[in-house]
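**Q** Got a predicted model here, sequence first, then my questions.
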Amino acid sequence: MPDQAQRLRQLVQEWERRRKKRTIAITSGKGGVGKTNIAANLALALHEQGYAVTLLDADLGLANLDVVLGITPPYTLGQVVQRECSLIDIVHCAYGVKVVAGGSGLEELATLPDSELLYLFHDAAQIDSDFFLIDTGAGISPKVTSVALAAQEVVVVTTPEPTALTDAYALIKVLTRKNANLTLHLVVNRASNKKEAQQVTSNFCRVAKDFLSVTVNPLGYIPEDRLLRSAVHRQQPLLLSFPSAPAAEQLRVIAASLAGTVCPSVYGSGLRGFLGRLRSLFR
């Protein structure tokens, strides 16, 4: 579906600027690698560092960002698709972060036509934030890759497991075939120690460079941390449940690293740029 991969990249041009606005998709080659937890806690870490953040759950049909955050928003993307309200109406504030909750168990979201996906994000440019983080679904389905390609930057989450690394590589291969200039970042989750994380990161980035001619920016790693599992059971973000946990410290390091990177501007920055890229993929 090259058409779809071309039409979801252009839905308006420049977002209003006070600071540089950035739209970042957080994705993974396979499920179960901790992508949604990382998205939620990165949003909180960026907020801690003084940034205005919006977090959108774009795992259409299987959304669970609200569960990770321990919130029960009155409306989700499901109501937007059913024309019961606009996207602006469903923005929910949690822990200082603006959250747009997805809809879980809704077949109409999982099988959303391209035109409906555009409608879904139509009002999104009105949301004012420094960072617009999008938690996508996992894998290489057209819906996942279209949303990822519409962002300025993509954070790929993996674990040291061979299956996760293989799927992360496949995802990057698919994305860069459609946009060779995409800015890519890598986060290694559940690393046994720093040495393992560095080795996995180094090998992955080298292989991507050698075989795909793609530069992947290593953002950092998150150690295996039992406190993260405890936070999940509490249905509360790690940064709030256990702010001094080793994984929480590394998430703050990753957020600082992400905030310090220079983002490219092709279609414009921020959410309007995201919408512009989204529209171009549907042309």
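**A** Arrived safely. Residues are numbered from 1 along each chain as shown.

**Q** hey, let's count contacts and neighbours off CA atoms from now on
**A** Will do.

**Q** what's the single longest helix in the chain?
**A** With DSSP state H setting the assignment, residue counts place helix 194-212 as the longest helix in the chain.

**Q** Mind jotting down where the helices sit in this structure?
**A** So, for the chain - with DSSP H - the helices run 4-7, 35-48, 65-69, 77-81, 107-110, 114-120, 142-150, 162-178, 194-212, 226-234, 238-241, 246-260, 270-280.

**Q** most packed of those?
**A** Mean neighbour counts were compared across those using mean count of other Cα atoms under 10 Å; the top stretch is helix 270-280, at a mean of 28.

**Q** Would you mind pulling up the elements that the longest helix of the chain packs against?
**A** With contacts taken as 3 or more Cα pairs under 8 Å, 6 or more residues apart in numbering; DSSP states H and E, helix 194-212 sits against helix 162-178, strand 183-191, strand 216-223.

**Q** Repeat the analysis, applying 6 Å as the threshold.
**A** Contact partners of helix 194-212 among helices and strands, from 3 or more Cα pairs under 6 Å, 6 or more residues apart in numbering; DSSP states H and E: none.

**Q** here comes the other one, which I'd like you to weigh against the first:
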Amino acid sequence: MSDQADKLREIINDLKKQQLTKQLSTENVLEKRKCRVITVTSGKGGVGKTNISVNLALNLSKMGYRVVILDADLGLANIDILFGISPHYTLLDVINNNKTIFDILSDGPMNVKFISGGSGIEEMVHLEKWQLEALIEKVASLDKVADIIIVDTGAGISENVISFVLAADEIILVTTPEPTSIMDAYALVKTVSLKDRDKIIQLVVNRADNEKEAISVMNKLTLAAEAFLGVKLKQLGYVLYDTNVVKAVKRQEPFILSYPKSLVSRQLNEIAHKLMQVDQNSMKRSSGIKGFFRKLANLNNA
């Protein structure tokens, strides 16, 4: 009986060790996993950048990803308007009012969450080093609850916008077929390339009249960037002009919820799927939200 009891204890101990090893391995993977931070930007205002950000986020959530939007448009924060939701707190409350990052997360449709940056982003520049480190540690908690963080920036090539673009792992550049929009998009690519030639910039053409026009704009920008800047843009896709988008904005509802079967919703869905078709090396290069805010702080204090 003693031998049988010893054998039983040995088996139980082995099972416990295996369980502990598996648990530690899982915790290690979770600790190392970092979310993808994708900045959505444009060279010119009024091109539908925020609409792309919101509807892209919803599509990604529908695909099973945990998505958070950071509204970093300092001048015209519109995420809350498109969602029809007023956030109670902003990033400034994390800095000044001892709120956690989870306190300021607002619930949007389809499990998408969003954060209003507000004046908290500008305030980062004036923080003491210890305050900045405390903020970064608080924000880092998002890496555990999000797979993708979409940062909706302001438009143009101001210092603030370029800082957000340079801090992100990936960039989605939105333009329309208007000549001024194309030129401003090129100017943004040029500004970024002078500071970081290795940035992944993915191009979306919005409000094109037809497929031929959209492809023509993508090809022109791609060829110009490669020929004159030595930058290879990735063509992520296009969204044709659709009156349903305007109707949805008036209803303060994302168009993929108002008109899920419309052409514009199908095209955004294609863009979302293409965005997620990335190689493993791209995933490994992700620095997560903690890395994003650290880079942003370094750029702002340079």
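**A** Received the coordinates, thanks. No experiment lies behind these values; they were computed from the predicted model shown.

**Q** tm score of chain vs chain?
**A** TM-score of the superposed chains, computed with TM-score structural alignment, normalised by the length of structure 1, equals 0.86; 265 aligned residues with a Cα RMSD of 2.3 Å.

**Q** gap between the residue mapped onto S163 of structure 2 from structure 1 and G137 of structure 1?
**A** Superposed on structure 1 with TM-score structural alignment, S163 of structure 2 falls opposite S146. Here S146 of structure 1 is placed at a distance of 11 Å from G137 of structure 1 (Cα to Cα, to the nearest Å).

**Q** Can you pull the residues that touch both of the two?
**A** With contacts taken as Cα atoms under 6 Å, 6 or more residues apart in numbering, not a single residue reaches both S146 of structure 1 and G137.

**Q** tally of neighbours for the residue mapped onto G102 of structure 1 from structure 2?
**A** Under the alignment defined by TM-score structural alignment, G102 of structure 1 is paired with G117 of structure 2. When counting by other Cα atoms under 10 Å, one arrives at 22 neighbours for G117 of structure 2.

**Q** hang on, the earlier thing: relative to L186 of structure 1, which of the helices of structure 1 is closest?
**A** Using Cα to Cα as the criterion, the shortest distance between L186 of structure 1 and these is 7.7 Å, found for helix 194-212.

**Q** What residues in structure 2 pair up with the closest one?
**A** On structure 2, the counterpart of helix 194-212 of structure 1 by TM-score structural alignment is residues 211-229.

**Q** contacts for that stretch?
**A** Applying Cα under 6 Å, 6+ apart, the external contacts of stretch 211-229 of structure 2 come out as 208, 231-233.

**Q** Pipe those residues into TSV and attach neighbour count and distance to H273 of structure 2 per row.
**A** Conversion of the contacts of stretch 211-229 of structure 2 to TSV gives the following (neighbours: other Cα atoms under 10 Å; distance: Cα to Cα, whole Å):
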residue	neighbour count	distance to H273 of structure 2
A208	20	20
V231	21	24
K232	19	21
L233	22	18
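
**Q** which two of those residues lie the greatest distance from each other?
**A** Of all pairs drawn from these, the one with the largest separation by Cα to Cα is A208 and V231; the distance is 23.7 Å.

**Q** nearest residue to L299 of structure 2 other than its sequence neighbours?
**A** If you skip the residues right next to it in sequence, L299 of structure 2 has S163 as its closest partner in space, 6.1 Å away by Cα to Cα, 6 or more residues apart in numbering.

**Q** What is the neighbour count of the alignment partner in structure 1 of K199 of structure 2?
**A** Structural alignment (TM-score structural alignment) places K199 of structure 2 against L182 in structure 1. Other residues near L182 of structure 1 come to 22 when the count uses other Cα under 10 Å.

**Q** And L182 of structure 1, how close does it get to D123 of structure 1?
**A** From L182 of structure 1 over to D123 of structure 1 the distance is 25 Å, taken as Cα to Cα.

**Q** With A94 of structure 1 instead?
**A** If you go by Cα to Cα, the gap between A94 of structure 1 and D123 of structure 1 works out to 20 Å.

**Q** And K195 of structure 1, by the same measure?
**A** Taking Cα to Cα as the measure, K195 of structure 1 and D123 of structure 1 are separated by 44 Å.

**Q** swap in V81 of structure 1?
**A** Going from V81 of structure 1 to D123 of structure 1 by Cα to Cα gives 13 Å.

**Q** With A52 of structure 1 instead?
**A** When Cα to Cα is applied, the distance between A52 of structure 1 and D123 of structure 1 equals 18 Å.
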